[in-house]
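Visitor: Sequence isn't available, so here's the structure alone:
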């Protein structure tokens, strides 16, 4: 059996992987949306919509990263 601390470390590792995927995915989708918006000639308001969505996702990732860091300092 794994100890309680091992389970916590595994949970933190899962959270870290999820944050990394969200960050990488956000940047890739944001870049694709910017390129596609320019190619299709979409109005600038759509670019701002994509920008704010990307900022929200990256802010979420920052908050979760801080929580992971804080939890690791307690152990």
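Guide: Nice, thanks for sending it over. Because the structure is a prediction, the values reported are computed rather than measured. Numbering: from 1, shown residues only.
Visitor: use CA for all of it now, contacts and neighbours both
Guide: Will do.
Visitor: packing partners for the helix or strand where residue 32 lies?
Guide: Element membership for residue 32, per DSSP states H and E: helix 4-40. Contacts defined by 3 or more CA pairs under 8 Å, 6 or more residues apart in numbering; DSSP states H and E place helix 4-40 against helix 44-74.
Visitor: if we can go back for a sec, buried residues in the helix holding residue 32?
Guide: 12, 15-16, 19, 22-23, 26-27, 30, 33-34, 37 (16 or more other CA atoms under 10 Å).
Visitor: quick check, nearest of those to residue 63?
Guide: residue 19 (9.8 Å; CA to CA).
Visitor: and that closest one, what is it in contact with?
Guide: 61, 64-65 (CA atoms under 8 Å, 6 or more residues apart in numbering).
Visitor: Take this one as well and set it beside the first:
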């Protein structure tokens, strides 16, 4: 595998880790603020779905990284 490919995959891996950490922090914060403010449950479900979408995206990108490393 070339050095350019390794650097590209490293950038993708860092992006995935930031998305996972950010989604988790934002989700926990949204749940905590939502419970303090007493927001409607449909908004809590919206935050849940947004977090799930971020995790699904991260899973797909992690799979792409894994496949790229298998080829190299």
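Guide: Received the coordinates, thanks. No experiment lies behind these values; they were computed from the predicted model shown.
Visitor: Would you mind checking the contacts of residue 19 of the first structure for buried ones?
Guide: Buried members of those, scored by 16+ other CA under 10 Å, are 61, 64-65.
Visitor: In the first structure, which residues correspond to stretch 46-53 of the second structure?
Guide: Taken onto the first structure by TM-score structural alignment, stretch 46-53 of the second structure occupies residues 49-56 there.
Visitor: Tell me which residues of that stretch come out buried.
Guide: 50, 54.
Visitor: just to revisit the earlier point, the helix holding residue 32 of the first structure: how far from the chain's middle?
Guide: Computed by CA atoms, centre = their mean, to the nearest Å, the chain-centroid distance of helix 4-40 of the first structure equals 4 Å.
Visitor: Equivalent analysis for stretch 63-75 of the first structure, please.
Guide: Counting by CA atoms, centre = their mean, stretch 63-75 of the first structure is centred 15 Å from the centre of its parent chain.
Visitor: contact partners of that stretch?
Guide: With contact meaning CA under 8 Å, 6+ apart, stretch 63-75 of the first structure is reached by 12, 15-16, 19.
Visitor: if you set the cut-off to 7 Å instead, what comes out?
Guide: residue 12 (CA atoms under 7 Å, 6 or more residues apart in numbering).
Visitor: From the contacts of residue 19 of the first structure, pick the one nearest residue 47 of the first structure.
Guide: The nearest one, if we look at the contacts of residue 19 of the first structure relative to residue 47 of the first structure and count by CA to CA, is residue 61, at 21.1 Å.
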